[in-house]
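K.L.:
Predicted structure and sequence below. I'll ask about it afterward.
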Amino acid sequence: MNIADSSKLNTETFEMQGKCPFGGDRIGGAVGSPPTLSDWYPNRLKVELLHQNGPQANPLGEDFDYKAAFETLDLDAVKQDIKVFLTTSVAWWPSDYGNYGPQMIRMAWHAAGTYRIADGRGGAGEALQRFAPINSWWDNGNTDKSRRLIWPIKQKYGSALSWGDLMVLTGNCALEIMGFPTYGYAGGRQDAWEADNATYWGPEIWDPNDVSSFDSMVTRDKRWRGQNGDADYDLENPLAASHQALIYVNPEGPYANGDPMGSARDIRTTFTRMAMNDEETVALIAGGHAFGKSHGMVSADQVGPPPEIAPMEAMGLGWHNPKGTGFAQYTMTNGIEGSWTPNPTQWDNAYLENLFKFEWVQTKSPAGASQWTPADPDAPKTPDAHLPGQMHGLMMMTSDIALKVDPDYRKVCEKFLNDFDAFTLAFSKAWYKLTHRDMGPKERYLGPEVKLENDLLWQDPIPPRDHDLIDDGDVAALKRDILATGLSVSDLAFTAFSAASTYRDSDKRGGANGGRLALAPQKDWSINRRTVPVVTALQQVADAFNERQVGKRVSLADLIVLGGCAAVERALADGGHPATVPFTPGRVDTRQDLTDIEMFTWLKPVVDGFRNYVADNYAPITSGRVSPEELFLDKAYLLSLTAPEWVALVGGLRALGANHDGSKHGIFTDRVGVLSNDFFVSLTSVDLEWRKTDPKGMTFELVDRASGAAKFTATRCDLVFGSNAQLRSVAEVYAGSDGEARFAKDFVKVWDKVMMLDRYDVRS
């Protein structure tokens, strides 16, 4: 069972009390036997993850057009409704200082802040803050109240305004009513309809009922590699938060130890993993802490369970606080109490001014959390958020002091101290990046506040097309020119797939558009070495064509994909299944100066089973902790493939000989370059058996049972299609006597899907 299910049922009250409702005290199982496949077989490949959040879960139906619905909104009217709400207060959860703005900034920040550059997962895009496990993370305490407070606005605009768009828009409106000029806003986030079961959030086992001490929970943290203080001490990929159940870092310092330099290390690691540089990091922290306060009036061990296991009558709200009213001056979130500035609802530079003007002394909050207070008794005070006339001393967190003691962060702080306008612009752009980083290309952006004229490097810009598209006659001629180069079917298909398969649906980055396969860093990846001479030859074909044209051009990006289509058509014809492979022109070549090499390096695969690639130095595999087939499944997920599409695509790539190094692993045919179902026939044969050829079981050979002769070789990323029951069931369809024609048709369909994954310029 997942951590949200780790509860015990009280048979008198039907309340969840920290252990599984089946099997007494045994987490994860009914009496005598666990109830789930994962409990029974923990190493089973969870192919069903490819089908989560399917159309059956969506109450709006597959035909619902969110773009069309969003564009019916009067965005100014929506924003006005939000801004009116922000300066009110309701009795069941009163606003601090009579302004919900700071609370809503936190909600939006924590929704977007789950984004991580390593695999593009997280972010505000699907409003996953509504579901487990994110909705019940310790660091998201009381964001459930924020979402419930804006429900009347969501209810008013219905399906035309997604939760993802509303949460970010509310954060923007909150900044604006407090005097901050936002950089812009784009809609277009489509909500998920079920919890995300595919994302790996960390190796820890966490009991959400154990709120007695966050410190005791993080001491079991397993995500850091190496020894603390060593040069190789680092956070496990693809994780971005420093500890389980956090968005970024523990504000009290690593393991709540109050160490500012250790906190600076964690901040730099986590914000870098979230695609932020030092200047953006300081801008976000200093900008966010210009508003509002932190809450720590009640000890954590007195606060109730998070939303996912709260009592039914709480109706999805968690963290019940039994002290006083449970809210207002009694509110509890992270345990730290106080405000950073004298005017917590106004944009100013007081946060940085106070951080550097005063010496700060470590102390404890009423809840016992580590925090800092000015040593100078004459330092400015801040008003109580709810009690008129009461004043309090300022507060800083250990993660704030970190910005002062770290030399590089300090330089950025001093720059912003001396230039408030530069600080304002930096925070405005960093907030825009934070809340839009996971949305992909600007073709997906909706609304009148979209800054289409301004390209930011993190948006992976592609220049606008300035020439006419090639027509059907040009396509046919170019196919002939490509095949006339003598490039093999295998090399052409491999190159096209290598360009397109960088796409990841998590943050809509990568893909063939832009022609970045010819640019650093992709051209230098070892997995792409085989593409280099192919790209050179295709560039010559493109140059020759373009020299003959007036006003019409073919981009290298288009030609790489077209070369793959020509190769597949040749393979289909040679296999006896002639067909035209769809091709949609319109890709544009970008430039090296428009390519953020550091950020694109994160797209480099460590395992790509489609091309039978495993990086030599990938530690999780060599340590035996993560298998290649698990990461192969993850790659299929990021390409938004179904299980049948995954099987068909791999079978076709193996028939085409599309291994990254030209090896024979998985090439179960003597007709390489012909689209046949030979891969599936050999994979499912009862006359053959597989034997390991290395102790770790990474490579295998196929042996004829009768003669004992070795026939083929394979990797785990080949054999998984015969060993996994769900994948084998699909492979058997294609291996059948009537399966080859079906396979050929399905391969063409999934090939076109992969080539078009990034074409948001022509698809919704």
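P.N.:
Sure thing, it's come through. Numbers count the residues shown, from 1 in each chain.
K.L.:
all contacts plus neighbour counts: C-alpha atoms, from now on.
P.N.:
OK.
K.L.:
Does residue 399 lie in a helix or a strand, and which?
P.N.:
helix 398-405 (DSSP states H and E).
K.L.:
Could you list the residues in contact with that helix?
P.N.:
249-253, 258-264, 267, 282, 285, 355-356, 370-372, 409-410, 413 (C-alpha atoms under 8 Å, 6 or more residues apart in numbering).
K.L.:
quick one: contacts for the closest residue to residue 268 other than its chain neighbours?
P.N.:
Distances taken as C-alpha to C-alpha, 6 or more residues apart in numbering put residue 278 closest to residue 268, at 7.3 Å, once the chain neighbours are dropped. Going by C-alpha under 8 Å, 6+ apart, residue 278 touches 268, 408, 409, 412.
K.L.:
okay, pairing it with this:
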Amino acid sequence: MKDIENPQGLSECPFRGTRIGGALGTAPQNEDWWPQRLPVDLLHQEQPVANPLRDENYKEAFSKIDYEQLKKDIKELLVSSKDWWPADYGNYGPQMIRMAWHSAGTYRIADGRGGASQAMQRFAPIGSWWDNGNIDKSRRLIWPIKKKYGAALSWADLIVLTGNCALEIMGFPTFGFGGGRRDAWEPDRGTYWGPEFWDGKYIDEIPKTTDHKGHPGEMVNNNLRWVGGPKDEYHDLENPLAATHSNLIYVNPEGPGGNMDPIDSARNIRESFKRMAMNDEETVALIAGGHAFGKSHGAVPADKIGAAPEAAPMHQQGFGWHNPVGSGNAEFTSTNGIEGSWTPNPTQWDNDYLTNLFKFEWKQTKSPAGAGQWTPVDPDAPKTPDAHLDKHEDLMMMTSDIALKMDPEYRKVCEKFMNDFDYFTEAFSKAWYKLTHRDMGPKDRYLGPEVPEEDMIWQDPVPVRDYELIDAVDIAALKKVILDSGLSVSALVNAAWSAASVYRHSDKRGGANGARIALDPQNNWDLNRPAELNQVLNTLKGIQSDFASKLPGNKQVSLADLVVLGGCAAVEKAAKDAGFDVEVPFTPGRTDATPEQTDVESFDWLKPVSDGFKNYHNDKVGYKIPAERIFLDRAHLLNLSAPEWTVLTGGLRVLEQNFDHSKHGVFTERPGQLTNDFFQVLTSMDYEWKPQNYEETLFNINDRATGSTKYTATRCDLVFGSNAQLRNLAEVYAADDAQERFVNDFIKAWDKVMMLDRYDVKDE
């Protein structure tokens, strides 16, 4: 009950006397009490205990499915309308295309997050975004298929395959399908999607952001997500976001902020689709191809629609967006608020979308829900059948459609597609394949009979090995040659770490396989110490050539393998110099990619803007969060646990891996040896820590007795002493009995990173 002292009617916690709120009342969380807390627990998501299918071999189970029967089951379901959610035009195909598109369309190239691979559409926040309105019904409609095939068919694979089947039943030839996506079993707590507004309204306030100390930062429009200035002077889309509005997958179909300006819309489309790894031709192909089917729904205003699934009452059992008008579905359906179809034949693949877009002039109008849309000026323009009633309606275009006609570059692509329907069909087919598979990583992970033979450059292909692998004797001999070459431990470790640590577990891109560390653009990244790196690569190439002449038969060693082997040999030497005779695991089999197999522009997105492992921070980039938070993100992208993150950092510091050869964090008198000195100094009370600047980005480590500066450090060093969770881990490795544990744990974590991209030999 509301009262004067409690105007919002919040509950009082009976145990701690704290005020709680929410649907049934939820206590303040750590993030509420300590908003600057470093959420190290993000590294421990996807716990095996959360997965009820953890003992299942998905690859084996999927291979046993009668694939043709599966597709037949899906296609039969798509034309079997259900009374509780009637199919538009008697065909669920269009809404299933939307379901698959919106599942895959969250992918973004900046950090590889999003996409269809884990079916995150089933959880908040994605499942409750306004743009995903009524997709909850689409997933419930295909539940009978999931129920039949059970653990052998993930939701993630089913969603994408259903989209493919939907296209096929409407006459469109798909390019292919690869299974192998594994479902998540808990919401993604680590991905930053931008500020969330849950009511679906477009809020035009532009609040100020703050830096990590609470000082005012740049202006950010929380609705439009553009950094820089007022909404008519946008500068850039906030990194790493790809969607231009809160609650949307791509852009506002009514135009930025609903302003119905096609030119502004085109700018938003280009930036958004570029951030989702699509060029202009792919962008037009996806929009024009997708809008060849189905309709948009806007029969009822947004303020009449109920809460999203995550906030819906229990009796709705996972359904959201309750519509109280009429039957609540069929002709009364509302999703994004725009009403109508783009073509006269909404369940047939044809070129009518582009033909009508360019043949007719279009005028602004409003949908029944009040959303801005466009209708033909010519009263004799073709009509489209109503999806449920025995009548015809005017065609509809969105502002984002008119943008393709108004933007000069998009217009050229449209005209090419109009003049060559076969080319358009092929372009949409390949773009759809890329959209729905972009986040899956190497083709080694693809399953099923419809995986295309053709390698696409966005898959970062590597050559198939056509030679015999080196054996243990060869490996031992190569290690000796490498260590006798005069290359330093630090230089060898840098080359191997730089090659492997670019991997992203989000979209399975990067890694040492392919030896792209020797190619543009990775070869020239400043954080890889390029001059030193190329000295190492040239030496290893000489060893490769010399060794090849001595190897019997068809046995060879790739540069990619030599780079990793050199790092492993260096770690062994560093451990031996510290008093431990150990062997670092090494698995050969990598091959060397060519420049023609490398998309330079796409690969350049893999370069970190900040990398705490190397104490690298690009000061030309404006940051709104502290370096250690980005460092945590790097560890997350490498799929590291908190102990692995901790032990790797301590080891890399004493092995002198700072990108600029600085001494920040090199807390040792014996650099190049694999010791636990970093942790011993970090946890010692013989020192005190003094900031060098107001922002607390650099620090002096001073001897308490003399006051002299002994070491220097960055935030990415001292976070392992300041954060409670990380300090407890640092203390484990700082203990007097911990040196051997430290060496062994470092080697295990090192091997994990070296093997992250080896999907040719591991089942993930």
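P.N.:
Alright, I've got the coordinates. Computed from a predicted model, the values in this text were never measured in an experiment.
K.L.:
one step back: residue range in the second structure corresponding to the helix holding residue 399 of the first structure, please.
P.N.:
Using TM-score structural alignment, the residues of the second structure aligned to helix 398-405 of the first structure are 399-406.
K.L.:
how much does that stretch stray from the first structure?
P.N.:
Taken over the aligned residues, the distance from stretch 399-406 of the second structure to the first structure averages 0.2 Å (mean C-alpha distance after the TM-score superposition for the first structure).
K.L.:
Now flag whichever of the contacts of residue 278 of the first structure is closest to residue 216 of the first structure.
P.N.:
residue 268 (23.8 Å; C-alpha to C-alpha).
K.L.:
quick one, strands of the stretch 501-650 of the first structure?
P.N.:
Shown for the stretch 501-650 of the first structure, the strands assigned by DSSP state E, counting those that start in this stretch span residues 607-608, 613-614.
K.L.:
how about these, which one is nearest residue 720 of the first structure?
P.N.:
strand 607-608 (13.6 Å).
K.L.:
Tell me the helices and strands packed up against that closest one.
P.N.:
strand 613-614, helix 628-638 (3 or more C-alpha pairs under 8 Å, 6 or more residues apart in numbering; DSSP states H and E).
K.L.:
and residue 376 of the second structure, what pairs with it in the first structure?
P.N.:
By TM-score structural alignment, residue 376 of the second structure lines up with residue 374.
K.L.:
Find the helix or strand that the nearest residue in space to residue 182 of the first structure that is not next to it in sequence is a member of.
P.N.:
Excluding its sequence neighbours, the residue lying closest to residue 182 of the first structure (C-alpha to C-alpha, 6+ apart) is residue 428, at 5.3 Å. Per DSSP H and E, residue 428 of the first structure falls inside helix 420-436.
K.L.:
post-alignment, that helix versus the second structure, mean distance?
P.N.:
Relative to the second structure, helix 420-436 of the first structure is 0.2 Å off (mean C-alpha distance after the TM-score superposition for the first structure).
K.L.:
for that helix, which positions count as buried?
P.N.:
423-436 (16 or more other C-alpha atoms under 10 Å).
K.L.:
what does the residue nearest to residue 268 of the first structure align to in the second structure?
P.N.:
Per TM-score structural alignment, the equivalent position to residue 278 of the first structure in the second structure is residue 280.
K.L.:
picking up where we left off before, packing partners of whichever helix or strand comes after the helix holding residue 428 of the first structure?
P.N.:
Once the chain leaves helix 420-436 of the first structure, the next helix or strand it forms, by DSSP H and E, is helix 472-484. Here helix 472-484 of the first structure touches helix 532-548, helix 556-574, going by 3+ C-alpha pairs under 8 Å, 6+ apart.
K.L.:
So for residue 386 of the first structure, which of the ones you listed sits nearest?
P.N.:
Per C-alpha to C-alpha, nearest to residue 386 of the first structure of these: helix 556-574, 59.3 Å.
K.L.:
so where is the closest one in the second structure?
P.N.:
With TM-score structural alignment as the criterion, helix 556-574 of the first structure aligns to 559-577.
K.L.:
Average offset of the matching stretch relative to the first structure?
P.N.:
Counting by mean C-alpha distance after the TM-score superposition for the first structure, stretch 559-577 of the second structure comes out at 0.5 Å.
K.L.:
that older thread, can you tell which of the strands of the stretch 501-650 of the first structure is closest to residue 149 of the first structure?
P.N.:
Set against residue 149 of the first structure and scored by C-alpha to C-alpha, these come closest in strand 607-608, at 43.7 Å.
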